[in-house]
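**Q** Below is the sequence, then the predicted model.
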Amino acid sequence: MKPGRLIEFMEKMESGSVAVFPGAHEIRRNADTDFEFRQETDFYYLTRLNEPDCVAVISPDHPEHKYILFVRPRIREEEIWTGIRTGVDGAVGIHGADAAYDISRLDEILPKYLQSVEKLYYKFGGDGKFDQRIISAITRIRERARGGIFAPTTIIDPSTIVHEMRLRKNEEDVANLRRAAAISAEGHVAAMKHCKPGMFEYELEAIVEYVFRKNGATGVGYPSIVGSGFNTTILHYNSNNERIEDGDLVLIDAGAEYNVFSGDITRTFPANGKFTKAQQAVYEAVLAANQEVIEMVKPGVSFMALHEKAVEIIAGELLKLGLLAGDRNEIIEKESYRKFYMHRTGHWLGMDVHDAGRYQVQNDWRKLEPGMVFTVEPGIYIAQGTEGVSEEFFNIGIRIEDDIVVTENGCEVLTNGVPREVKDIEALMKESVIIAL
């Protein structure tokens, strides 16, 4: 049986068209060692086939072969080393393809499915080498024009269909995201409970990721960020190799991957379990933005309105803290707040941590709909030596990030399993706990 998402995509394709989706390749790390394989997300979303070097061809108007897979052959000598493959028979019998071929025959067979089809759904720019194979296939078809066949004359980015599908999650998707968020929360809670001055950032990273795996995650949805002190002010810091000092804040941005869906949580907490006055003041400023934005979430609200609300709150809080001076409206208009808050308030979340889906539609910001999932993650970052700032605020980087699903009447916060309030964080960090192996 064909995968349901593939059938839905096929039904949305224009008449007289064919689509080609290449899967991911194994990527060399060094010498003869590869990075852990991660399937190309659109390919997996449609096919549920999680092997390297596969290609899917979708041809709704073909009389027999509407879904074709090219896969690696089953070779016993290779399977001994790297595991059992789906193979040509499995592509048909397990994954529902109407026809399947050895991937080595792609350049020979692909032109047969592209010929005399007016429109080709293919995303150029994702894989330069595969782009050339598509161009070569089209060229070979054009060379045979006197035989009465023709090559596609219109190229359509399949993202226009598949990314709109991925943007709206069904119940199964939300259940996977809910579980990914719950596992992610467990990891963050464990880090808070075990954090002590003198530890290294990578020790907390190890605790977080151990808890992820122990609770059923397949790994992380993205490289974990564990920054302390000055490193909390580096947005995508992930060296995670500094010693955590007494008085430091610790910022952890980490999410578990579960059934190919990613959690994405950021929490910031004091290494010694007690916020300083300045740390707490900045933290509560960010928390105010986080909570007010979440309260806004419901169908019909534009994605941009959420960011505008966060900016409004952050700008006002920066004035209260004495980090900026003047009129709030002027600060927003001139974007003076970007000295301390330089990123957007959220992003779509799903199979990719920065998930598929346009933020604007016909030059207007997209309105939220039930089933959309995204993050809310305001922040304030004050690096040491920031001009015009009192030293008590140096090296305070705060981000509070939660995962939100839009419901029929409002929203569900998926990440309530890890505390946000100052009093709750400090209470949690007083608990003496050793991770159970």
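**A** Yes, it's here.

**Q** switch to C-alpha atoms for all contacts and neighbour counts from now on
**A** Fine.

**Q** Regarding this structure, what is its longest helix?
**A** If you go by DSSP state H, the chain has its longest helix at helix 171-194.

**Q** Now do the helix or strand following that one against helix 171-194: the angle between them, please.
**A** Scanning forward in sequence from helix 171-194 by DSSP states H and E, the next helix or strand is helix 201-214. Counting by axes from the mean of the first three to the mean of the last three Cα atoms, to 10 degrees, helix 201-214 lies at 140 degrees to helix 171-194.

**Q** Pull the distance from helix 201-214 to the chain's centre.
**A** On the basis of Cα atoms, centre = their mean, to the nearest Å, helix 201-214 sits 19 Å off its chain's mean C-alpha point.

**Q** Counting by contacts, list what it packs against.
**A** Applying 3 or more Cα pairs under 8 Å, 6 or more residues apart in numbering; DSSP states H and E, we find helix 201-214 packed against helix 171-194, strand 219-220, strand 225-228.

**Q** The structure to be compared is supplied as follows:
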Amino acid sequence: MTIVHEKTSTQLPGIASLPMRDFKTHRDNFFDKMENNSIAFFSAACEVTRSNDTEYAFCQNKNFYYLTGFNEPDALLALLKIDNNQQSILFSLPKDKSHEVWHGRRVGQDKACQYYNFDQSFVLDELTSLVPEYLNNLNQVYFCFDNSEMSQQVFTWLSHVRSTARQGTKVPEVLIDASPIINDLRLIKSANEIEVMRQVNYISGLAHQRAMQKTAAGKFEYQIETELLHEFSRHGARHPAYASIVAGGDNANILHYTDNGETLQDNDLLLIDAGGELSGYAADITRTFPVNGKFTAPQKLLYQLVLDTQLTVIAAIKPGITFAKLNQIANEYLTQGLIDLAILSGDLAQLLIDKACKKYFIHGLGHWLGLDVHDVGDYQNNENKEQCREFVAGMVLTIEPGLYMPNDDYELEEQWRGIGIRIEDNIVVTEQGYENLTVNSPSTIIEIEALMNDKE
């Protein structure tokens, strides 16, 4: 069965970013989850040295960014809730003319309050004196337990407060992991967050179009990667959300192939898994297409099976459904399709029990998407490792079925070997069902071949 795949067209929108009031809303939402007479700490990322005196491109800690919108390293956010009064306090690097000549301007403490809506802002050097004062007589401290440096710092502060007990100080007795709270907040996107993700998907779709049009036998995989990066950047997504996978032929059977160094061969498929990042939010799109612009007969059969599986799964998305149910739909469709192609044989019901299609569909069906490519949020796995969390409006996720048939699998007929296919779209759960954000990246055989053979 072939499912009609309808897409809408749109013009390139203006560059979106979250207004500062949204970051304050994120803080307010976290405050609502805090107990009274408590404090929460979130640290910014540090710069990471690449070699000698050069650093990698700075990437802010995503929880810190979600709560602040502040994009400098080595900062700290404190959320203080006393007698139900809320204060957001930023500690950051000071203004420094000498440093700024070499490395760029800093926000400084005055603008941090004016522009980012913090209640107070101090230089980092004041942490040592002020934080113990905040901690005195509080009941609880929130921080992300998986952040080892933050954990160590909190225990140091608590130890300092405890050492002054003779002066009448009282150390908080309850430590609470902030990760589950902020993970749940980040899982449900606001309208503005979805608009940013809609735009980064559109930009990323343009990049996938460009890659299809620039691909030809004899080019290197990395040359196609540069076309992607060019298109991301020229539309405002200045960084990729993750290392791009540009995998020709049998390289597509390596799930996280990022060498991107081999020559593209005629009659092979090219799998590209790539997405841009815009205002911190990621796109994650995969397309698979023929290097020469024309699917071979075996490629076409497998590709259509993956595409129809994906569209069947996406059509089922609505509030209340789970990844577990979507996986059931995908496995049933893929298994029957592999039987029809004589790649699997036997009774459908037994093959489903045996999870026979997982030999060729070797990864998960999808994941949460947002500030991280594999975004935070509890999947609520049961004892059978099935993901049972019910979808609600505002969740964003990927749907990415695939089939992988490596050259060295000699149980396969030769016509299937060396083929790796994945198709991945980004989906928002809506009150009515879903919205596919990946609207302008061709995925049907007709669309792909038409685009690739129109080089103008």
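**A** Done, it's in. The shown structure was predicted, so the numbers you read here are calculated from the model rather than taken from an experiment.

**Q** what's around the alignment partner in structure 1 of Asn117 of structure 2, how many residues?
**A** In structure 1, the residue paired with Asn117 of structure 2 is Gly96, using TM-score structural alignment. Using other Cα atoms under 10 Å, Gly96 of structure 1 has 17 neighbouring residues.

**Q** Mind checking what secondary structure Val101 of structure 2 has?
**A** Secondary structure, DSSP: H, G, I helix; E, B strand; the rest coil: Val101 of structure 2 is helix.

**Q** Counterpart of it over in structure 1?
**A** In structure 1, Val101 of structure 2 lands on Ile80 (TM-score structural alignment).

**Q** Against Arg74 of structure 1, how distant is that match?
**A** According to Cα to Cα, to the nearest Å, Ile80 of structure 1 and Arg74 of structure 1 sit 11 Å apart.

**Q** who's more crowded, those two?
**A** Neighbour totals were compared for Ile80 of structure 1 and Arg74, and Arg74 leads with 17 against 9 (other Cα under 10 Å).

**Q** Which residue comes closest to the more buried one once chain neighbours are left out?
**A** Nearest-residue entry for Arg74 of structure 1: Gly87, 5.1 Å, with adjacent residues in sequence omitted and distances by Cα to Cα, 6 or more residues apart in numbering.

**Q** tally of neighbours for the one you found?
**A** With other Cα under 10 Å as criterion, Gly87 of structure 1 counts 21.

**Q** wait, it sits on Leu69?
**A** No. Here Gly87 of structure 1 does not reach Leu69: they are 9.9 Å apart, not a contact under Cα atoms under 8 Å.

**Q** Read off where the longest helix of structure 1 ends up in structure 2.
**A** The alignment of helix 171-194 of structure 1 onto structure 2 (TM-score structural alignment) covers residues 191-214.

**Q** how far apart are the matching stretch and its match in structure 1?
**A** Superposing on structure 1 places stretch 191-214 of structure 2 at an average distance of 0.6 Å from its equivalents, by mean Cα distance after the TM-score superposition for structure 1.

**Q** Counting neighbours, which bits of that stretch end up buried?
**A** Neighbour counts over stretch 191-214 of structure 2 (16 or more other Cα atoms under 10 Å) mark 193-214 as buried.

**Q** Same check on stretch 402-414 of structure 2?
**A** In terms of neighbour count (16+ other Cα under 10 Å), stretch 402-414 of structure 2 has its buried residues at Gly402, Leu403, Tyr404, Met405, Pro406, Asn407.

**Q** do the same with stretch 157-170 of structure 2
**A** Of the residues in stretch 157-170 of structure 2, Trp157, Leu158, Val161, Arg162, Thr169, Lys170 count as buried by neighbour count, 16+ other Cα under 10 Å.

**Q** The first one contacts Val131, doesn't it?
**A** By that I understand Trp157 of structure 2. Yes. Counting by Cα under 8 Å, Val131 is a contact partner of Trp157 of structure 2 at 7.2 Å.

**Q** For the residue located most distally from the centre of structure 1, give its distance to Ile161 of structure 1.
**A** Distance to the chain centre peaks in structure 1 at Arg146, reaching 47.5 Å (criterion: Cα atoms, centre = their mean). Separation of Arg146 of structure 1 from Ile161 of structure 1 (Cα to Cα): 34 Å.

**Q** now do Glu64 of structure 1
**A** When distance is defined by Cα to Cα, Glu64 of structure 1 is 24 Å away from Ile161 of structure 1.

**Q** neighbour count winner among the two?
**A** Neighbour comparison, Glu64 of structure 1 and Ile161: the larger count goes to Ile161, with 17 against 10 (by other Cα under 10 Å).

**Q** Trace the more buried one over to structure 2, please.
**A** Looks like Ile161 of structure 1 aligns to Ile181 there (TM-score structural alignment).

**Q** can you tell me which helix or strand its match belongs to?
**A** Per DSSP H and E: helix 179-187 holds Ile181 of structure 2.

**Q** for that helix, the distance to its chain's centre please.
**A** Distance of helix 179-187 of structure 2 from its chain centroid, counting by Cα atoms, centre = their mean, is 14 Å.

**Q** contact partners of stretch 45-65 of structure 2?
**A** For stretch 45-65 of structure 2, the external contacting residues (Cα atoms under 8 Å, 6 or more residues apart in numbering) are 42-44, 70-75, 77, 182, 371-372.

**Q** List just the nearest of those residues to Asn292 of structure 2.
**A** Checking these against Asn292 of structure 2 with Cα to Cα, the nearest one is Asp372 at 33.7 Å.

**Q** Could you give the number of residues near the closest one?
**A** 18.

**Q** ok, now Glu72 of structure 2?
**A** By other Cα under 10 Å, the residues close to Glu72 of structure 2 number 19.

**Q** Gly229 of structure 1 too?
**A** Residues lying near Gly229 of structure 1 (other Cα under 10 Å) number 25.

**Q** Alignment lookup: it to structure 2.
**A** Applying TM-score structural alignment, one finds that Gly229 of structure 1 aligns to Gly249 in structure 2.

**Q** isn't that match right next to Ile419, touching?
**A** Yes. Assessed by Cα under 8 Å, Gly249 of structure 2 is found in contact with Ile419 at 6.3 Å.

**Q** what sits in contact with each of the two?
**A** Listed as contacting both Gly249 of structure 2 and Ile419 by Cα under 8 Å, 6+ apart are Asp268, Leu269.
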